[in-house]
Every structure is written in C-alpha cells, then in structure tokens.
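*Asks:* predicted model and sequence follow; I will ask about them next.
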Amino acid sequence: MATPGTPRPIDARGWQFEVQDLSASTETWLRIGLLTSFSHNPGENEETEETTSFDSDGFFEQDVMQRGASLSIESKYAADKTGKRDPGQAYIDDVWAYRLGVDSRNPVRWRHRSQTSWVVWDATVTPGEQGGGTTEKTSWSATITRCGKPTSVPVTPPPAGGGS
C-alpha cells in the first residue's frame, strides 16, 4: 500500500486538449471531445549538430540546435443527432486545417486535470485519416506540431454561464 504523498501514475483519460477559436470576438477555447488516445512526442523535429573532435578523446559529442514537439490525438468523429459537430473537432477540420502560410498557426493548450496550469503552444495542424468498418464508429485524428517555445498559463475557473 502506498503511503500518502507517494507519487502514483495518472490516468490517461484525465488529459484535456483545447484549441483557441481565433474567429471568436472574445478569447474562446474549444474542448476537443471524445478522445480515445494521445501521444506527446517532445523530441519531434529536434535537430542536433555533431561536435565530436580530436579533443573528444573518442567520445561522441553533440549540441542540440533545434527543439520541437508534437501531439497526436485520436478520437471518434463526433456529432449530435442534428449533425452538429464536436466544437473542437469541427474547428480543426473546417477552419484551422484550411489555413496556409502565416495563417496556418493557431494556439492550443493541454493539461492533466490534476495540474494547475495549461501548456500553451502556437502550432500547426495536420488532419488525420477518418474511417471505419461495418461495425465500427468513424475515427478522427489530428497531429499538432509546436511552433516556437511553449508557454504556460494558470487554470482559471470558467466564466459564469459556461465556456473554458
């Protein structure tokens, strides 16, 4: 039995992912719903330069020249009976995924429900494949690639009337 205060593994289902709706007149974050899995790759797009020289005495040396990261999120394609999509999925598919050049960037944030701050990225998105078989629900996925240095902001309670 673990003693109180002993670190324990956290549930994967406790992670929350949101995308900022840049078309809204006020700061609006949209939850990405019905996630079934995610993968955070903090070494994605890392670039190194070998610095081994005769002075290295036969030991390898390198410098990191570029840091990168990505999030792969998977879900079920979500819509209600009227066809209204999950707000986060719909924004990614219908708004963000079609933007190019400098407009292709969009803020995203994510955290575990036990954490008191959000990790915030300026990022690009690559939509994933959608599909399914006869007895399956339709899949949905996206890969979010960080651009620049990550930041963090404290979790604040949602305003009266909902939102995040």
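*Replies:* Everything's here; your move.
*Asks:* only C-alpha atoms from now on, for both contacts and neighbour counts.
*Replies:* Noted.
*Asks:* what's the closest non-adjacent residue to the residue nearest the centre of the chain?
*Replies:* What sits nearest the mean C-alpha location of the chain, by C-alpha atoms, centre = their mean, is Leu71, with 4.5 Å. With sequence-adjacent residues excluded and distances taken as C-alpha to C-alpha, 6 or more residues apart in numbering, Leu71 is closest to His40, at 4.6 Å.
*Asks:* show the contacting residues for Glu49.
*Replies:* Going by C-alpha atoms under 8 Å, 6 or more residues apart in numbering, Glu49 touches 62-65.
*Asks:* count the neighbours of Lys137 for me.
*Replies:* 13 (other C-alpha atoms under 10 Å).
*Asks:* just give the nearest non-adjacent residue to it, would you?
*Replies:* Distances taken as C-alpha to C-alpha, 6+ apart place Lys76 nearest to Lys137, at 6.6 Å, with adjacent residues excluded.
*Asks:* shouldn't the residue nearest to Leu71 be in contact with Ala69?
*Replies:* Yes: judged on C-alpha atoms under 8 Å, His40 makes contact with Ala69 at a distance of 7.4 Å.
*Asks:* of the two, who's got more company?
*Replies:* Ala69 (20 against 13).
*Asks:* so Trp140 lies in a helix, does it not?
*Replies:* No: looking at Trp140 with DSSP: H, G, I helix; E, B strand; the rest coil, it is strand, so not inside a helix.
*Asks:* here's the one I want to compare it with:
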Amino acid sequence: MAGNTRPIDARGWIFEVQDLSATDETWLPIAGLTTFGHNPGENEETADTTAFESEGHYEEDVMQRGASLTLEGQYRVDKTSRAQDPGQAYVDTDWAQRLGIDSRNPIRWRHQTQTQWVVWDATCTPGEQGGGTNEKTTWSVTVRRSGPASSAVVTG
C-alpha cells in the first residue's frame, strides 16, 4: 500500500551521547541540531580481486566497513545559568579531549517513530564554530563508528 507510506521528518531524529563520568547509565540528548548526515560507507576499504578469469570485469571484496555521523546546529546555552547544553558540553569538554584508548564513547540515535536505538562505540572530531553579525553561533561534531553497530530497545 504505497498510498499509506509517507516520508519522515528530519527534525524527528534524536541523538544522545553517554556520559561515562556518571555513576549510573546516563544518556545526554544533544540539543540545537539543525542538520545531520549519516555516511554508512565512511572508512570502507576494499581489495581488488580482479584476475584474468574476470574477463575484463572489475571484482572486489569489502575488507573493512565503517560509518560516520555529522551533527550540525546551533551552540545552545541555558537562558538562566548560561551553561552550554549538557550534550554539547560533554562532547566538547570531555569526549573530544580524550586520546588513545580513552577516545571512544558510546553514542545512540534513532527517529522518534522507531522503537530501537542504533548504538555505536565511536570517536569524535569537534567541528568549527562561528557566525556572523546577525547569525547564531554554530556547533558541530563528526562521529566515526569503531567496531560494529549494536541496538537497544527504547525504554521509558
């Protein structure tokens, strides 16, 4: 029934980062997002398997899979305390500052219509911030999956 299917709104996507410094499992929503990009082919590596018997046709095997998310939006602060949004602040001041074996952190995402989270162990690269005279300050981060994705049921 194609007549019953409808495209989903991009604004319905939810992205959360796990606060590893919390004593209990704590997920922080990342606020202020205005756009995102999911690249399921990021960091993919292939091996050329073309041989004489391929009869002139290219052949390959995928040797490595990867994926990335780019999250972009507006730098957000609380009107009263002037503190940065907790999700953005965790990315900027905690996760993005870690190196080596400490550089990974869980992130999860889903559309509001979905009943399962996509969960990644990932690394991140903070994006540029900026703005002009009559603009809001931008905020962004690029997240790259490390290892396979997993899933978790939406609770609560």
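*Replies:* That came through, no problem. For clarity, every value in this text was computed on a predicted model and none was experimentally measured.
*Asks:* can you pull the contacts of the counterpart of the residue nearest to Lys137 of structure 1 in structure 2?
*Replies:* In structure 2, the residue matched to Lys76 of structure 1 (TM-score structural alignment) is Gln74. Listed by C-alpha under 8 Å, 6+ apart, the contact partners of Gln74 of structure 2 are 32-34, 136-139.
*Asks:* could you redo the last one with a cut-off of 10 Å?
*Replies:* 31-35, 88, 129-131, 135-140 (C-alpha atoms under 10 Å, 6 or more residues apart in numbering).
*Asks:* can you check those residues and name whichever has the most neighbours?
*Replies:* Most surrounded of these: other C-alpha under 10 Å gives Gln88, at 25 neighbours.
*Asks:* measure how buried the residue nearest to that one when sequence neighbours are not counted is and give me the count.
*Replies:* Using C-alpha to C-alpha, 6+ apart and skipping residues adjacent in sequence, the residue nearest Gln88 of structure 2 is Ile30, 5.7 Å away. Counted by other C-alpha under 10 Å, the residues lying close to Ile30 of structure 2 total 20.
*Asks:* Thr28 of structure 1 now?
*Replies:* Look at Thr28 of structure 1: counted by other C-alpha under 10 Å, it has 15 neighbours.
*Asks:* could you point out which element follows the host helix or strand of Tyr90 of structure 2?
*Replies:* Element membership for Tyr90 of structure 2 (DSSP states H and E) is helix 86-93. Heading C-terminal from helix 86-93 of structure 2, the first helix or strand you meet, by DSSP H and E, is strand 105-111.
*Asks:* which helices and strands does that following strand pack with?
*Replies:* Secondary-structure packing of strand 105-111 of structure 2 (3 or more C-alpha pairs under 10 Å, 6 or more residues apart in numbering; DSSP states H and E): strand 13-18, strand 27-29, strand 116-126, strand 138-145, strand 150-153.
*Asks:* which residues touch that strand?
*Replies:* The contact list for strand 105-111 of structure 2 (C-alpha under 10 Å, 6+ apart) reads 8-20, 27-29, 69, 91, 94-96, 98, 116-124, 143, 145-146, 149-152, 154.
*Asks:* with structure 1 overlaid, how far apart is that strand on average?
*Replies:* Comparison of strand 105-111 of structure 2 with structure 1 after fitting gives an average deviation of 0.1 Å (mean C-alpha distance after the TM-score superposition for structure 1).
*Asks:* and that strand, which stretch of structure 1?
*Replies:* Against structure 1, strand 105-111 of structure 2 falls on residues 106-112 (TM-score structural alignment).
*Asks:* next: stretch 7-16 of structure 2.
*Replies:* Going by TM-score structural alignment: stretch 7-16 of structure 2 matches residues 9-18.
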